[in-house]
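Student: Okay, sequence plus prediction incoming.
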Amino acid sequence: MLPEVDLPVRAALPELLAALRDTGTAVLVAPPGSGKTTLVPLALADQVEGRVIVAEPRRIAARAAASRMASLTGTRTGGLVGYTVRGDSRTSAETRVEVVTTGVLVQRLHRDPELPGVAAIVLDECHERHLDTDLALAFALDTRTHLRPDLMLLATSATAEAERLASVMGNGTSIVSAAGIAHPVEVVWAPPTGPVDAPYGLRVDPRLLDHVAAVIRRALTEGTGDILVFLPGAGEIGGVAGRLGGLRDVDVLSLHGRQGSSVQDDALRPGPRRRIVLATAVAESSLTVPGVRIVVDAGLARVPRTDHGRGLDALVTVRASRAAATQRAGRAGREAPGRVYRCWSERDHDRLPAFADPEIAGADLTAFVLHLACWGQTDGTGLALLDPLPAAAAQVARTTLTALGALDEAGRVTARGRAIAGVGAHPRLARALLDGAAIVGDRVAAEVVALLSADVRTSTDDLPAALRRLRDNADPAATAAWRTESRRLSGGMASHPSTGGWSGDLAAALIVGLAFPERIGRVRTAGGRVYLMTGGTAAELAQGTSLNGVEWIAIADADRQPGNAAARIRLAAPIDAETAKLAAEALYADGGEVTWTDGDVLARHRTRLGAIVLSDRPLAKPDPQLVAAALGEGLRRQGLKLLRWTPDATGVRERLAFLHHALGDPWPAVDDASLLADLGWLGPALATARNRKDLSRIDVAAALRRLLPWAQLAQLDEYAPDRIEVPSGSRIRVDYTDPAAPFLAVKVQEMFGSTQAPMLAGGRFPLALHLLSPAGRPAAVTADLESFWRNGYLSVRSELRGRYPNHPWPDNPMKAKPSGRTKPRP
């Protein structure tokens, strides 16, 4: 089967095949253009009994790889070499090499982890770190470990991060390297001459697109061959294509994942005239665009980011990594010496990140966690994942799946969860398909879900209008992809006729609402464009939209740009209040609400749909437990200052703080955080309070004493007395302001005759004495009174006797009589 094609990877095949025979696993590091995607699977097929599965991260790459291998072997696609992607398959009984997407491979592993008839798996482009690639690797390794030790597993990468791959795949995994095609690529630094704003969310400065178009025109005159241009998304491709109008004898083509397969194939075939192919990152690896001698790189990439707090997904534009820039440049040297024009400076290049972040670091993990749960490992424990799940994102995913009924309270997958996973769409969309089909019929449900899941571009934010355009075949390429996905989705369900009474637009809105119940919104001001969503976030329609003024709306796609208070609505459908309540039934609530609002307790009877208040009236007799909870929330928000801190209460708290510092448990901590963590110490007073004013009536000193067990309560005044009697007979208050250093401020004459400072905490803690002058000013500090009388008193006496001559300053203070009256009688 292996064709006589001279590609660089051929030299590494003996070592690679030997490694796979010896240990069953290997990592192949080879740059783009080396032939790893085409020659390696064919060579493996010659060595094994059974089918070789090649998993690609993108559908376009899977189809292109199968077509290329079929061409090399002189067979038709679907014969010896075939492919299977979502909604499209060309295989037969004679197929020995099947190229699939990683998502398809994950689904097959779920259906039958033993993969009968499969001898080897090649996971291509592992360096791209897509979620499905990480899952496919982990599941395949688990299958190999526990079910199929004979299954060969090869991971390929175009970058040098092979050590991590090999370590995850297990001891003995060999790393084999193959050279690339040695055609030199000249780097031309072509930064903009004027200011260009950095990318912001999905926005790319139009001045950068002007510059990219100018660089393309320059490249046309400075070199020969086709030009491959890297841009972040389909919008920028359209923008640059428009700026290239008027070029003669040149074909301008586009290449991105949302196109129909025939349009993509056109870009991958050489044409009669010189071509400019405007492409997204799909052309970085696994694809060969023939005839390319020049690459123009805008230096940007588009990656998924999820706002987990608001439940909003978005694609954001970022600077491409140095690794991506190297791969893109290599496209110019696949067939001959080439040139790359980089639309940034060499200095900026050194500041780029070395590698792109893995998708697991910022993407929505709902589907990922459901796949793990179906495999039996919801948190990924025991699986060979390249990165652990980010804790916050994984928790949000588990919460969402539990709400969908896909996981039980223990985090185990349910029968409903397996049905949702089997749909082959995002769990939210799968839930909408399964539940919505029983209400509006399977055809409508499948059509709406297909629109949301099949990468179909829409020219409007009005979802029903976009659906009508697809049904009318207004855009043949988009319609073809949509119809294929609709058939796939509806084909996997039992037939459900509509329950009747549903208009097409309202049925579409219901499906959207079932998928995203927290994105149902009601307009804030009649006739306005800003909506409050049930999830609590504001969302805004674009100017001039046909949806403007609709009271209720079901939002299918929205993103929030950094710094903006409101999300931007990209695709939505009008919905009425009753349908909104049906779609977001779990968010509907009707009853008393007691909250801490504007500095006091607010008790209302409210009907809500999530954050949207449908009706609101005063609540005459609120539940005391709800009132207590609201008061507790007020204390946590505004602090203990809401209580009335009398001198007695402050004194008890300071004494307790000293004993906790000096003795620890069981003496309680009484700092703000500890007291607010559990408000049970406020006792019945909090349970009977109705508002903020009642908080100020609570006896805080008595409440603090309730923190103490009976034995400690009896010892409080002994271990930390409020006042201490000094030798003069005066009872002086102890200052406990600093729990680490309480002290007693007393005049020198009142301590005459004493050689021992008072002790606290049951004799464990000497009390510091701040000895004062007759006028009450500090004179000395000591905790060792006898040592002070012997050593420090003389200097204090000499300093104060001249200032206060009418007061007693005995030569021997240890024998002198103490006096509260520091001035002698006349």
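Tutor: Okay, I see it.

Student: Every contact and neighbour count from this point should use C-alpha atoms.
Tutor: Noted.

Student: just the helices in the stretch 551-700 of the chain please.
Tutor: In the stretch 551-700 of the chain, the helices defined using DSSP state H, counting those that start in this stretch lie at 577-583, 624-638, 647-663, 672-677, 684-688, 692-695, 700-705.

Student: Spit out the contact partners of the spatially closest residue to Val700 that is not a sequence neighbour.
Tutor: Leaving aside its chain neighbours, Val700 sits nearest to Ala649 (5.6 Å; criterion: Cα to Cα, 6 or more residues apart in numbering). Contact partners of Ala649, counting by Cα atoms under 8 Å, 6 or more residues apart in numbering, are Asp699, Val700, Ala701, Ala702, Leu704.

Student: helix or strand right after whichever strand or helix holds Gly82?
Tutor: Per DSSP states H and E: Gly82 is located in strand 81-85. Per DSSP H and E, the first helix or strand lying C-terminal to strand 81-85 is strand 88-90.

Student: Tell me the buried residues in stretch 380-387?
Tutor: Gly380, Leu383, Ala384, Leu385, Leu386 (16 or more other Cα atoms under 10 Å).

Student: cool, stretch 18-27 as well?
Tutor: Applying 16+ other Cα under 10 Å to stretch 18-27 flags Ala19, Leu20, Thr23, Gly24, Thr25, Ala26, Val27 as buried.

Student: can you check stretch 463-475 too?
Tutor: Leu463, Pro464, Ala465, Ala466, Leu467, Arg469, Leu470.

Student: Give me the packing partners of the helix or strand harbouring Arg305, helices and strands only.
Tutor: Element membership of Arg305 [criterion: DSSP H and E] is strand 300-307. Counting contacts by 3 or more Cα pairs under 8 Å, 6 or more residues apart in numbering; DSSP states H and E, strand 300-307 packs against strand 312-319.

Student: try it against this one:
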Amino acid sequence: GPGTCMRLWTEREHEQRPVQELPEVQRLDLSEVILSLKAAGVKDLKGFRWLEPPDDKRLHDAIELLTDLGGLDHKENITELGKQMLAFPLHPRYARMLLAAEKLGCVYQAALIAALTQGRDILIRKVDRATRELREEFLSERSVSDCFMLMRAWSYASKNNYQFQVCKKLGIHAQSARQVKPLLEHFLRIAKKEGLDVAPKTVDDEVIQKCILLGFSDRLAIRMDGGTLRCELVHGRRGVLARESVVHHANMFVAAEIREIGNREGEVQTILSLATEIEEAWLKDYYPDDFDTSIAVVWDPSSRRVYAASQETFRGLMLTAKRVDPPPEEPAARLLAEKITDEEIGLKHWDAKVEQWILRLNLLAEWCPEFELPAIDEDARRHLIESICMGAFSYKEIKERPVLPALKQWLNAAQREIVDKHAPERITLSNGKTPKVIYSKESAPCIALRIQELYEVKQLPKVALQKVAVAAQILAPNMRPVQITQDLESFWRDHYPSVKKELQRKYPKHAWR
């Protein structure tokens, strides 16, 4: 009859499993493949004829790693170091470590670290107090690297022939420790084949720390504060240093292992483990071109003021910051303008009159392109706000600044005259009245007058070289609209008699013709 299938996962997990796994190119590290392609002369990785094209993020991550390791330059071309790394049938990270170890004289230690970081952690994380105390007594002589503790743990297990009970006393996973030896031998054979000196040597801790840095510089991290284990990493990432790490005192370190852990709320936390303390001076020795110094301006919402700091960064990770006072004018003005645009703060004198002037200019530029007037679009508006904010560093300094005079400097004197003449703020009617013109994107320019103020006016003026008729909003004595028209002659002839009859009854004290 049929056999029995024993699934070692829950029914719920089974229902959530995909029908089939993603292709390896979609889920595995591509750095080794990309290094080979670059060595073969492939320039356009996206245009390469992949059997299953990887997504852009996986390509980006692999190129970023290879660049950090020195296998590719910043133009994504393979370097001499990259060609040397390719000679090793290993992940580029470990090839880089072995090449560095040859120069530093610690190939054996580098091979052991590579072997220890390949498989399951040989140290059991959750142990009782007695085991933890014994482990600290036997293994925690040095606290600059978790890798050193692993190396001592493996050495202890190896000397005791991986006996289960002996390893258990220190919380060492005997079987995992046993599996390290063939991996170590594998790495040593590869190194020896490439002409490296694999003989065990006694070296200073600093030598091994530098070697680890050269293999894991893409995982450089800095503690965000002394009170928590939160960290910032290069390339804008964040994580948390593992609680079991022995380098809690270190401000700067590299993590040989990064794992993501999800919680019940669906949030993912990045845990940094197998950490090794690093000194900033080593970064400057090995990666001088990856440092950048810049001045950053920031907005303080409580004081509503711009502050600036000179920052030194390494691959986007801020190492030091020193306050700059006063801040640089242009970035400060740009940031103040951004806050105004986002309506966090406002200019008191940027009022309806200012918006009307901008509309007059923009509409006239549209109606009469022959004038070749420079319209004020969103980019120009931001530029003008920046010019108003120039030289200021706080909201207090800009809130009362005049706006319209600054905006008018957008035009030369002749252009300002054209705007005033052909898109005037006020127009003169035949009865001598000079009402204000309201301009709008959605409708014709419009004046608003009570009906008595329009007596003797039969035609409305036009603006923009007589191309655009002005509309009149005719108001009752109570200032409520009666009608909007661009044809006053028709209004007087066809509509006024009935309007007059109705309004005269309501407002008998007003003059009616």
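Tutor: Good, I have the coordinates. On a predicted model such as this, the values are computed, not experimentally measured, just so you know.

Student: Quick check: TM-score for this pair?
Tutor: Once superposed, chain against chain, the TM-score is 0.72 (TM-score structural alignment, normalised by the length of the second structure); 466 aligned residues with a Cα RMSD of 4.3 Å.

Student: hmm, back to that, top of the contacts of Ala649 of the first structure by neighbour count?
Tutor: Val700 (23 neighbours; other Cα atoms under 10 Å).

Student: ok and the helix or strand hosting Ala70 of the first structure relative to strand 81-85, angle-wise?
Tutor: Using DSSP H and E, Ala70 of the first structure falls within helix 59-73. Put simply, helix 59-73 of the first structure runs at 170 degrees to strand 81-85, going by axes from the mean of the first three to the mean of the last three Cα atoms, to 10 degrees.

Student: Next, the mean deviation of the helix or strand hosting Ala714 of the first structure compared to the second structure.
Tutor: Assigned by DSSP H and E, Ala714 of the first structure belongs to helix 710-719. Compared with the second structure after fitting, helix 710-719 of the first structure deviates on average by 4.4 Å (mean Cα distance after the TM-score superposition for the first structure).

Student: could you redo the buried residues of stretch 18-27 of the first structure as TSV and give each row secondary structure and distance to Arg443 of the first structure?
Tutor: Putting those into TSV (DSSP: H, G, I helix; E, B strand; the rest coil; distance: Cα to Cα, whole Å) gives the following:
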residue	secondary structure	distance to Arg443 of the first structure
Ala19	helix	50
Leu20	helix	47
Thr23	helix	49
Gly24	coil	46
Thr25	strand	45
Ala26	strand	46
Val27	strand	45
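
Student: and Gln483 of the second structure, how many neighbours does it have?
Tutor: 14.

Student: which ones are touching it?
Tutor: Gln473, Ile474, Leu475.

Student: follow-up on the earlier one: and after the helix holding Ala714 of the first structure, which helix or strand comes next?
Tutor: By DSSP H and E, the next helix or strand past helix 710-719 of the first structure is strand 723-725.

Student: which part of the second structure lines up with the following helix or strand past that next one?
Tutor: Remark: after strand 723-725 of the first structure, the chain's next helix or strand is strand 731-733, criterion DSSP H and E. Taking TM-score structural alignment as the measure, the second structure aligns residues 434-436 with strand 731-733 of the first structure.

Student: quick one: stretch 213-220 of the first structure to chain centroid distance?
Tutor: 39 Å (Cα atoms, centre = their mean, to the nearest Å).

Student: counterpart of that stretch in the second structure, which residues?
Tutor: So stretch 213-220 of the first structure is aligned with nothing, judged by TM-score structural alignment.

Student: quick one on the thing from earlier: for the helix holding Ala714 of the first structure, which residues meet the burial criterion?
Tutor: Buried, per 16+ other Cα under 10 Å, within helix 710-719 of the first structure: Leu716, Tyr719.

Student: contacting residues around the aligned residue in the second structure for Val748 of the first structure?
Tutor: Under the alignment (TM-score structural alignment), Val748 of the first structure pairs with Ile451 of the second structure. For Ile451 of the second structure, the contacting residues are Ile474, Leu475, Ala476, Pro477, by Cα under 8 Å, 6+ apart.

Student: Which part of the second structure matches the strand holding Gly82 of the first structure?
Tutor: Going by TM-score structural alignment, strand 81-85 of the first structure sits over no part of the second structure.

Student: Figure out how far that strand is from the centre of its chain.
Tutor: 34 Å.

Student: now for it, which elements pack on it?
Tutor: helix 59-73, strand 88-90, strand 97-101.

Student: how about CSV for the ones you listed, with distance to Ala583 of the first structure and mean neighbour count added?
Tutor: Below are those laid out as CSV (distance: least, Cα to Cα, whole Å; neighbours: other Cα atoms under 10 Å):
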stretch, distance to Ala583 of the first structure, mean neighbour count
helix 59-73, 33, 22
strand 88-90, 32, 15
strand 97-101, 33, 29
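
Student: Is it possible to get JSON lines of these that adds distance to Leu676 of the first structure?
Tutor: Output for those, formatted as JSON lines (distance: least, Cα to Cα, whole Å):
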{"stretch": "helix 59-73", "distance to Leu676 of the first structure": "55"}
{"stretch": "strand 88-90", "distance to Leu676 of the first structure": "60"}
{"stretch": "strand 97-101", "distance to Leu676 of the first structure": "53"}
